[in-house]
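Student: Pasted the sequence and its predicted model underneath.
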Amino acid sequence: MRGNDPKQQALFSYISPEARVPKDHPLRPIRIMVDNALQDLAPLFKKMYSHTGRPSIPPEQLLRASLLQVLYTIRSERMLVEQLDYNLLFRWFVGLSLEDKVWDHSTFSKNRDRLIEHEVATAFFQAIKGRAERAGLLSKEHFTVDGTLIEAWASMKSFRPKDDQDPPAPGSRNPEVDFKGQKRKNETHQSTTDPDCRLLRKSQGKESKLCFMGHALMENRNGLVVDSRLTEANGTAEWHAALEMIENLPGTNRVTVGADKGYDVPVFVDGLRERLATPHVARKDKGTAIDGRTTRHEGYRVSQKIRKRVEEIFGWLKTVGCLRKTRYRGLDRVGWIFEFSMTAYNLVRMRNLIWAV
């Protein structure tokens, strides 16, 4: 018997978004961890807002929505709001019912400065990290450090001399610029779109780009990020940021720190030894600062094998987390989304470690 094709939809629905989400959906364990972490941040949220006036959109919902944007590679807040309007899974994760009205996309921009000012991304990262530590997922002795370039939201045309006061040629919002043969350096030039980014190339033979530099400190047991930061891009930023992250590690026990050949320089190796850290750094073919007292141990070879996992973190951030080219401008905003994306990576990794069958 052929079924009917009704043209009129039902007026009422008695099924909640919770019932629509499968019990084994991968977002369910992430939602549990996020809710517990946000509950820990309730005192911070209370300080962020006035006790009088019109109620705001809950910061918990904004953070859950931003987390969805990272996890599902949604390239803009406009598209995210559109998805929240009709996607039952997204409504359930954020905490919206079917009847709740979705806020405007400008809400994210208006609240971002407030979240940056109160360092919410750092507090959220530490809350998730604390859950990983209580679950016994973190190593306290063996770590790996690495850095990557995050391309800035600025074109090479915007990289102009600092003392150039001449406005661009009229007639087009994207005028022709010929900088062939010019020497363009960070000392004399600056981007008019994002003054915080710097011109840098990854290695010999690679093109120069306007970018920032992101750093990550990974523990070697399960490949979780225990610290991260974003800095200006320059030739020594990797070493100094890595030493700063190592110095902030809790405890006084000696640790090992793995790294690639880019960290095989005296300033970094000696800095690790001053901080009671054993440098398990890959050796250069010439001019190495690593000697036999380190490489003779079996632990050195183990660190060299595990340290490559840190590339998986940056690979995830750039493919899934939309950080191959940042959508924001300024060191503070890019640093905020960089640390927030690191938290998203840890959540995915912890879900696989804790709830994997």
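Tutor: Perfect, I can see it now.
Student: only C-alpha atoms for contact and neighbour calcs from this point on.
Tutor: Noted.
Student: can I assume residue 94 is in contact with residue 65?
Tutor: Yes. At 5.7 Å, residue 94 counts as touching residue 65 under the criterion of C-alpha atoms under 8 Å.
Student: here's the one I want to compare it with:
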Amino acid sequence: MMGERTVSQESLFYSFNLERHVPADHLLRSIDRFVDLSDLREQLRPFYSETGRPSIDPELMLRMLIIGYCMGIRSERRLCEEVHVNLAYRWFCRLGLEGDVPNHSTFSKNRHGRFRDSDLLRRLFETTVARCIAEKLVGGEGFAVDASLIRADASRQHVVDHAGQLPPASASHAVREYLAVLDDAAFGGATPVPPKQLAVADPAARWTAASRDRAFFAYSTNYLIDLDHAVIVDVEATTAIRQAEVTAQRRMIERAHTRFGLWPERLAADTGYGDARNLSWLVEERGIEPHIPVFDKSARRDGSFERADFVFDHDDDSYVCPAGKRLRQRRKHYREALPFVDAEGMTRYRASKLDCDACALKPRCCPNAPARKILRSIHEGARDMARDIATTDAYVASRRQRKKVEMLFAHLKRILNLRRLRLRGPNGAKDEFLLAATAQNLRKLAKLIPMPAMAGAR
């Protein structure tokens, strides 16, 4: 006999326990253990008025943002719709069945005001780092650093050639933020070379062709991670050029030490961080072993002698060429003393023209010059140390472990769906990168630390 659903009048009372309808192995249930917002209201209290209508609960908005970034929901409008219908999302947000979901415009108003003024998202991220440290997931001995390009919310077609054609600062938040960071070493002040073109919608975004795709406007997200469990120790938003990424690396190392007392013994990175100044900063100022390939352009392809073929004599402060002759910094006496070091931090060692003219190796040494000249950086000691480290087994292990940061970037773009920014301006990029790094650390905690019931079952 075929059954038929009976249509009855709605009950006046329901007995519904939301806790029972969230699966025990749901990701948000595991993440909820590590979300501590107990002091949130005290942090934001100075930014709210004592009178007037009660605002939307800031904890509710933060929990919704955590859901959005953990689950790869990029649109805040869609996030509000998902929280409205999803029981697990309602449970995580402490809404119950009848709680009202705020309007999506509320996020924008708080983001441009209270959240940024109080630096709330930075504090939220650092809370997850502190929890990772408390759970013994951060060793603190080896760090890795890298950067990845994230497309900006800017069109290739709407560009101007120089800042004089930008709309007035009152036109948008992005233009005001661009003008505010012109001297910042992580954005406008990263290089004295002005950009060839600016995006009207987001002038702080940098036009870049660093990837295999067509050139596009982008920001860089910079990660400093611990090599033990790939926990993100710090994150920084910069313009998409190498000089800014080196600046971000220094800021993150110093901030990790100030906030958490972390001071790594070694730092793994790619060649972009291997310039002489940065290696000197790591070795001489911070005492960190650079497990970094040295950025060196002294190699030659014409078969002539390279700089590596010349031996440096530290005691005599000179180079010895393959023929046994010495190259010194200065062979003449001038009325006015000339500086030994140029603006780029390089010193020049020159051979005697008489020695080179009589040398049988001159065709292989300096065929197109009267005498051989060698450039040496004032930071060459740090470069030599990096070269020596590159021959060790520890360096090989660090190079292998450094791939963890690249895996985090792949997770960021493919799983969390952060291939393109929704927010504009440097502050918008900071907000998105902080929330994404927070979500990745929370997911890491949920993965590595099992639920108490699951731990007991094992």
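Tutor: Received, thanks. Everything numeric here is computed off the predicted structure, so don't read it as measured data.
Student: What spatial separation is found between residue 1 of the first structure and residue 64 of the first structure?
Tutor: The gap separating residue 1 of the first structure from residue 64 of the first structure is 46 Å, by C-alpha to C-alpha, to the nearest Å.
Student: These two: which has the busier surroundings?
Tutor: Higher neighbour count among residue 1 of the first structure and residue 64: residue 64, with 18 against 3, using other C-alpha atoms under 10 Å.
Student: Map that one onto the second structure.
Tutor: Using TM-score structural alignment as the criterion, residue 64 of the first structure maps onto residue 63 of the second structure.
Student: Give me the spatial nearest neighbour of that match, chain neighbours excluded.
Tutor: Spatial nearest neighbour of residue 63 of the second structure, excluding adjacent residues (C-alpha to C-alpha, 6 or more residues apart in numbering): residue 93 at 5.7 Å.
Student: wait, isn't that neighbour in contact with residue 64?
Tutor: Yes. Residue 93 of the second structure is within contact range of residue 64, at 6.6 Å (criterion: C-alpha under 8 Å).
Student: The two - which one has more neighbours?
Tutor: More crowded of residue 93 of the second structure and residue 64, by other C-alpha under 10 Å: residue 64, with 24 against 21.
Student: name the helices or strands packed onto the helix or strand hosting the more buried one?
Tutor: Element membership for residue 64 of the second structure (DSSP states H and E) is helix 58-70. Judged by 3 or more C-alpha pairs under 8 Å, 6 or more residues apart in numbering; DSSP states H and E, helix 58-70 of the second structure is in contact with helix 40-44, helix 76-85, helix 87-92, helix 425-448.
Student: The shortest one vs the first structure, mean deviation?
Tutor: So that's helix 40-44 of the second structure. Once the two are superposed, helix 40-44 of the second structure sits an average of 2.5 Å from its aligned residues in the first structure (mean C-alpha distance after the TM-score superposition for the first structure).
Student: again with the second one
Tutor: Between helix 76-85 of the second structure and the corresponding residues of the first structure, superposition yields a mean separation of 1.2 Å, by mean C-alpha distance after the TM-score superposition for the first structure.
Student: Which part of the first structure matches that helix?
Tutor: Taking TM-score structural alignment, helix 76-85 of the second structure hits residues 77-86 over in the first structure.
Student: same deal with the last one?
Tutor: Under TM-score structural alignment, the alignment places helix 425-448 of the second structure onto residues 330-353 of the first structure.
Student: Quick check: buried residues in the matching stretch?
Tutor: Buried residues in stretch 330-353 of the first structure, counted by 16 or more other C-alpha atoms under 10 Å: 331-351.
Student: Check stretch 303-312 of the first structure too.
Tutor: Across stretch 303-312 of the first structure, burial judged by 16+ other C-alpha under 10 Å covers 303-304, 306-310.
Student: thinking again about what came up before, just checking, the match of residue 64 of the first structure touches residue 92?
Tutor: Yes. Residue 63 of the second structure is within contact range of residue 92, at 7.2 Å (criterion: C-alpha under 8 Å).
Student: those helices in the stretch 301-450 of the second structure, which residues are they?
Tutor: Using DSSP state H, counting those that start in this stretch, the helices of the stretch 301-450 of the second structure run over 353-357, 362-365, 380-389, 393-401, 403-414, 425-448.
Student: who's in contact with the residue nearest to residue 63 of the second structure?
Tutor: By C-alpha atoms under 8 Å, 6 or more residues apart in numbering, the residues touching residue 93 of the second structure are 60, 63-64.
Student: For the closest residue to residue 333 of the first structure other than its chain neighbours, give me its contacts.
Tutor: Closest residue to residue 333 of the first structure apart from its sequence neighbours, by C-alpha to C-alpha, 6+ apart: residue 116 at 7.4 Å. By C-alpha under 8 Å, 6+ apart, residue 116 of the first structure lies in contact with 332-333, 336.
Student: Dump these to CSV, plus distance to residue 149 of the first structure.
Tutor: Shown next, in CSV, are these (distance: C-alpha to C-alpha, whole Å):
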residue, distance to residue 149 of the first structure
332, 16
333, 16
336, 16
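Student: After superposing, tell me the mean distance of the helix holding residue 64 of the second structure to the first structure.
Tutor: Between helix 58-70 of the second structure and the corresponding residues of the first structure, superposition yields a mean separation of 0.8 Å, by mean C-alpha distance after the TM-score superposition for the first structure.
Student: distance between that helix and the chain's centre?
Tutor: Relative to its chain's centre, helix 58-70 of the second structure lies at 22 Å (C-alpha atoms, centre = their mean, to the nearest Å).
Student: now swap in stretch 304-311 of the first structure and tell me
Tutor: Distance of stretch 304-311 of the first structure from the chain centroid (C-alpha atoms, centre = their mean) equals 19 Å.
Student: What range does that stretch cover in the second structure?
Tutor: Under the criterion TM-score structural alignment, stretch 304-311 of the first structure matches residues 399-406.
Student: Near the closest residue to residue 271 of the first structure other than its chain neighbours, how many other residues are there?
Tutor: Distance criterion C-alpha to C-alpha, 6+ apart; nearest residue to residue 271 of the first structure, sequence neighbours excluded, is residue 243 at 6.8 Å. Residues lying near residue 243 of the first structure (other C-alpha under 10 Å) number 18.
Student: where exactly do the strands run in the second structure?
Tutor: 142-151, 159-160, 198-199, 206-208, 216-226, 231-239, 266-268, 289-291, 311-313, 318-320, 326-327, 346-350, 373-377 (DSSP state E).
Student: one step back: save the helices of the stretch 301-450 of the second structure as TSV, and put in distance to residue 140 of the second structure too.
Tutor: Shown next, in TSV, are the helices of the stretch 301-450 of the second structure (distance: least, C-alpha to C-alpha, whole Å):
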stretch	distance to residue 140 of the second structure
helix 353-357	52
helix 362-365	47
helix 380-389	20
helix 393-401	14
helix 403-414	15
helix 425-448	16
